[in-house]
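Quick one, what's the 3D model for this:
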Amino acid sequence: MSQKNVEERPGQLDSAVSQAAAGTESALEIRDTELDDGSAGQGHGPGDGPHVPAGQDGSTNRGLGIAAILKRLLLFARPFWNKMILAVLLAIVGAALTVIGPHFLERITNEIEAGLASTIDLVEVRRLIIISVIILVLSFIASYMQARLMVDATQKTSQNLRSSLNKKIDGMPLAYFDKTSHGDTLSRVSNDVDTLSQTLNSAVSSVITGVATLLGASLMMFITEWRMALAGMFAAALGFILSLFIMKHSQKYFVLRQRELGALNGMIEETYSGHSVVRVYNAERSARHEFHNRNEALYNTSWKADFLGGLMNPVMMFVGNLGYVVVCVVGAILVINGTIPIGVIVSFMIYIRMFTNPLTSIAQAATGFQNATAAGTRVFELIDEEEMPDESDKPADVPAVRGHVSFDHVKFGYDPDKTIIHDFSAEVYPGQKVAIVGPTGAGKTTMVNLLMRFYEIDSGEIRIDGVPTSSMRRENVDALFGMVLQDTWMFKGTMRENLVYRTEGVTQEGLDAVVEEVGLKEFIKQLPDGYETVMEEDGALSAGQKQLVTIARAMLADDPLLILDEATSSIDTRTEQLVQKSLDTLTAGRTSFVIAHRLSTIRDADIIFVMRDGDIVETGKHTELLAKGGFYSDLYNSQFDPAE
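Below is the predicted model:
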């Protein structure tokens, strides 16, 4: 995404703020209706169509499966495969050293038992103890290195995954954000990726070490005493089968939990971004009711997921204790019969622990994998969403333009079955100030969105200096336009950074001149640190002051084409007169598109496009259109006395 595109899109992407007043009100009305029929919790959000909460958009609740998730995660981990392979080898070495240790403990026990009848060979006992300690130290070093390598590899894989999601969102069409809850998208990028990261960091290491230890312990048990090995492993197998049964029935609840979490986040983000509307319309009750429903749904799925997942640990503890009992009984019988020495029982007590502990770790990791499967399904659903077409084959340079804009039989609809712009044709010549007026829903803002390629037209063509915008890269189209939106946007940073944003080469003198021209000079003087005062997105600035900042930002950017979408809507009448002069300076020599409901602000426009139901119904200057006595005259006279 181009730097300018970053600036323009927040007004589109961050609809939770920019559309709160329009969307939240309708959402609350829907929720109040739903409360009457008991269907609360299925509310709609802002946007052109119904908001579909996570898990209710027609997608299935079944996950991709742990094998598919791990396969795709391994693709992200490709640059770190060498570290992962070395970690696996070190895990095998560490496990091998660990399972060898009890063999020497068995020999120490046997030496002591044999020496009870005569003399204990302390030299041999000391030698065996030293070997055991060395084995334990080497096992610790191998395990430490394995954990270090795996943590490094998994965290960098998570970093790659986040980078891919960030790039993916940059390449997503705005239509996706119109129909998808922003809170749900944020939940995928934050909560779900964090869940995957935690699983990679802990569960994967546990499984690698556990499997290696499990295999090593099994081998050593069979080498030491095959009858006791069979008895102990039979008891463990019962617990493992029970764990698989639990996993099979708990997986669906882990998937549902992630989806309910995304739905709850979406509802919270929507409600609190429009908090003032909720207060004004006394909708706290319905908002609390919906929150309660979603919170209850999340509680129910989380309780079932955690309860079934939590059964793993007590089941495996039972298996471990059962294994001790079986080994002791079978071992005691074999010792009484003189088949084995007592040292075998001592070593087997450790082997059984080595055999059952990895099963416990693997069972716990399985719970983590269930979370990862649910989270991974949602993450990869986002990654698999259709992106905007690749434009790398188009010219990379931003063209120099004069500002001749042509609309040639443009047709468009947000929904393929519902056309909004029917057959829009117009010519705008370099340096003209074009006003686009019409009632709400006429298609004014839609035309601007199409001009900047925020959406692709269904048919027809838009050309700048004879070059179709469809043949230009989106970021190059964006680079041609400055924009002042009705919905202002500021980020956390200094006032200077908010004013200059991504415009390079701005001098202090140029900044001061623009600030004075838009009427911000006195306000900035009152700030504690002047231009260096850190501003918050929702800080102490009024709506009018924020709009002045965005106007100054556009003036500093000095782009050849300009879009003003209700640029003075949040400014009082006195300030509007001052800003209007600044806007006249800003639009001088630039092709400008002005969307305005206050028709007094566009009297001096070179040409006025009057839109109704997606079509231009009248064109001309202000005085000409008034003289016609048509639709424009009706709009104007509805705001002003005809005597004016």
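
okay, CA-based contacts and neighbour counts for the rest of this
OK.

Could you list which residues are in contact with Ile141?
Neighbouring residues of Ile141 by Cα atoms under 8 Å, 6 or more residues apart in numbering: Gly94.

scratch that, Leu527
Thr533.

Tell me how far it lies from Ala540.
For Leu527, the distance to Ala540 equals 11 Å [Cα to Cα, to the nearest Å].

can you check Ala557 too?
25 Å.

From the neighbour counts alone, determine which of these two ranks first.
Taking other Cα atoms under 10 Å, Ala557 and Ala540 do not tie; Ala557 has more neighbours (21 against 10).

List the residues that contact that one.
Contacts of Ala557 (Cα under 8 Å, 6+ apart): 482, 500, 503.

Rebuild those residues as JSON lines, extending it with secondary structure.
Below are these laid out as JSON lines (DSSP: H, G, I helix; E, B strand; the rest coil):
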{"residue": "Gly482", "secondary structure": "strand"}
{"residue": "Val500", "secondary structure": "helix"}
{"residue": "Thr503", "secondary structure": "coil"}
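
Enumerate every residue touching the spatially most central residue of the chain.
The chain has Val189 as the residue nearest its centroid, 2.4 Å off, counting by Cα atoms, centre = their mean. The neighbourhood of Val189, defined by Cα under 8 Å, 6+ apart, consists of 162, 165, 379.

Now for the first one, which secondary structure element holds it?
Mapping Arg162 onto the secondary structure by DSSP states H and E places it in helix 122-170.

likewise the last one?
Under the criterion DSSP H and E, the helix or strand holding Val379 is helix 342-383.

To compare against the first, here's the next sequence to fold:
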Amino acid sequence: MKQKNKINFIYLIGKLKGHLPTLLLGGISMIIYVICWPILAWLSGKLIPAIGQGNTKQVLIVILQALIIFIIQKTAQYLQDSLLAKPALALSQDLRTTLFRKLQKTNIIFIEKLSSGDIAYRLTEDVDRVGEVIYKSIQDTTPSIFQLLAVFGYMIFIDWNLSLATIILAPLIALLVSDFGGKVLKASEQSQDKISSLAGLLSEAVQGLPMVKAFAVEAWLQDDFDKQVKLHKEAKYKMLRLVALQHPIVGLIEIIGILGILTIGTYRIQTGGMSNEEFGSYFTALIMLIDPISHITTNYNELKQGQASLRRLNEITNKPIEISSSERGITPDRIDGKLSFKDVCFSYNDHKEVINKINLDIDNGKIMALVGPSGAGKSTIFSLILKFIEPSSGSIFIDNYNLNKVNTNYLRRLIGIVPQKTFIFSGTISEAIRFGRPTTKANIVNAARIANAHGFIEELPDGYETFIEERGNNLSGGQLQRISIARALLGDPTILLLDEATSALDAESEESVQKGLQQAMHNRTVLVIAHRLSTIQKADKIAVIEKGEVLEVGSHKELINRQGRYKDFCDKQFIKSY
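Take a look at the predicted model:
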């Protein structure tokens, strides 16, 4: 299911309607700011003849009047900028939170295809760029357009014949700005793609730095990083060069126009078409057009860069969301935890099937281990149970309810999962076990006791309020894994999914974690992905999976006696029967 709401600037500006009072006050300030420009041009027309005549009194009066207008204008400009900044920043904040909300609903398969650095860049830099465009559109581009209209209207009022020469230049400048804008958009997209790649590499480099050092390949990583930096520099330079070229070309056209107006204006004065005072006001107004044209040109380029960012943000909004909406589905009063797979098939993007007509029954309160080579489909079974993905065909049942018809959030609250690679957010141990769920301190402690974690937590200086650093650097792997088990047990789940939870631990840590796992599995339906077969010999059932198919199911002793694929695996790991 894809998102239909495409984010564009019209959609974003429409979101500003919730800030109408602030926008109204900002708009009034903008009108006052714009009106001051033709008044200043008119005062300039009065000032020039007074200077020429040496009329000091008149000069001082006009200067005082101009000063008052300047003060009014700058006050209005401050109010305009500060008032309009609030809705623009609120819009940027709303956009970022909306995108993050959609990101959390996006199908997990598509999230895994994006690098964490790229996603972080999109939700920070790209959103900031879009917010900046909205702010400048309101605070700078709009008053610049009104300034152009007001000042040019005053110029027409003074002498419409002379204004025709100015109008001729406008389409030429507009065509140039539009042409450059298209090129800037393309160059900006390339630049942002390169910086996203750089952000992704940087994220990987920080996480993998210990491994890089261990293999002494710092030079290789530096070379790869330098290449990405160079590619970004070249793409960015291409964009900046286009922007840099646009300004002198537009500026040259403006100067040619000014010189032409001076020539025509001189002729008009000589023929009596206009007075010196009128021409002074007209020429001042003409100079006043340069600044808004420059602002509009610059902001147009930034608009194009913002469009590139919007396209990248829409790549997130257009990703398929989870098919099973958490807002729909049944919520049974009681679930015992029996799981049944009936002819279940699954394939990614209609390619070769990862799961092929699997039939499995896991009785409630029993332990089933899934064994087989990497890529056999074991993790896919976990993803199917969690409804990260849905079967291409066949059905999965929990008790007698089709999994597709069960409310997703309700289902996931029934399941606890302990992954092979422990991931814990920074925060206190209490927060790590709670994991955003409403509960009591007693429940947290109870979950920690079952997970065999309470003892070491109590020995820490701050106990349950001990802060876990990023990536859990201040705790051992065994301690983190036991916290992960406590996190899984907090909601008293009916079903427990264990993904080889001790494979990365040393013998001493594994013993502590195994004790916690044994206590955690009591009276629960448990599925275990196991690579080390020594850890699952006491499972009620063992399913051997290979190439997406179930080859054999039975207890450890039964499968050993069957002399099949499981026996081969055991022989390779030097495991015998009881």
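
related to what we said a few turns ago, and the residue nearest to the centre of structure 1, what's its match in structure 2?
Superposed on structure 2 with TM-score structural alignment, Val189 of structure 1 falls opposite Leu123.

Could you report the separation of its match from Asn402 of structure 2?
37 Å.

follow-up on the earlier one: please report the distance of the residue nearest to the centre of structure 1 from His182 of structure 1.
Using Cα to Cα, one obtains 11 Å as the distance from Val189 of structure 1 to His182 of structure 1.

likewise Gly239 of structure 1?
Separation of Gly239 of structure 1 from His182 of structure 1 (Cα to Cα): 43 Å.

cool, Leu136 of structure 1 as well?
Distance of Leu136 of structure 1 to His182 of structure 1, computed by Cα to Cα: 52 Å.

More neighbours: the two, which one.
Applying other Cα under 10 Å to Leu136 of structure 1 and His182 shows that His182 carries more neighbours, namely 25 against 18.

so Asp499 of structure 2 sits right up against Gly416, yeah?
No - Asp499 of structure 2 is beyond contact range of Gly416, at 11.3 Å (criterion: Cα atoms under 8 Å).

Between those two, which has more neighbouring residues?
Counted by other Cα under 10 Å, Asp499 of structure 2 and Gly416 do not tie: Gly416 has more neighbours, with 25 against 22.

nearest residue to that one other than its sequence neighbours?
Excluding its sequence neighbours, the residue lying closest to Gly416 of structure 2 (Cα to Cα, 6 or more residues apart in numbering) is Ala488, at 4.4 Å.

just checking, what residue in structure 1 corresponds to that neighbour?
With TM-score structural alignment as the criterion, Ala488 of structure 2 pairs with Ala554.

Pretty sure Val99 of structure 1 sits against Ala217.
Yes - counting by Cα under 8 Å, Val99 of structure 1 touches Ala217, with 5.7 Å between them.

How about the counterpart of Lys236 of structure 2 in structure 1, nearest residue that isn't a chain neighbour?
Mapped onto structure 1 by TM-score structural alignment, Lys236 of structure 2 lines up with Ser302. Nearest residue to Ser302 of structure 1, sequence neighbours excluded (Cα to Cα, 6+ apart): Arg257, at 5.7 Å.

Just the element for that neighbour, please.
Arg257 of structure 1 belongs to helix 226-273, assigned by DSSP H and E.

re earlier: so how far does the helix holding Val379 of structure 1 sit from its counterpart in structure 2?
For helix 342-383 of structure 1, the mean deviation from structure 2 after alignment is 1.4 Å (mean Cα distance after the TM-score superposition for structure 1).

before we move on, the earlier item: got a list of what the match of Ala488 of structure 2 touches?
482-484.

Pull the contacting residues for the match of Lys236 of structure 2.
253-254, 257.

With respect to Gly438 of structure 1, which of those residues is nearest?
Gly438 of structure 1 has its nearest neighbour among these in Arg257, at 46.2 Å by Cα to Cα.

What's the match for Phe177 of structure 1 in structure 2?
So, by TM-score structural alignment, Phe177 of structure 1 is matched to Ile111.

Not counting its neighbours along the chain, what's nearest that match?
Nearest to Ile111 of structure 2 is Leu103, by Cα to Cα, 6+ apart, at 7.9 Å.

what does Ala453 of structure 2 give?
Excluding the flanking residues, the one nearest Ala453 of structure 2 by Cα to Cα, 6+ apart is Arg482, at 5.6 Å.
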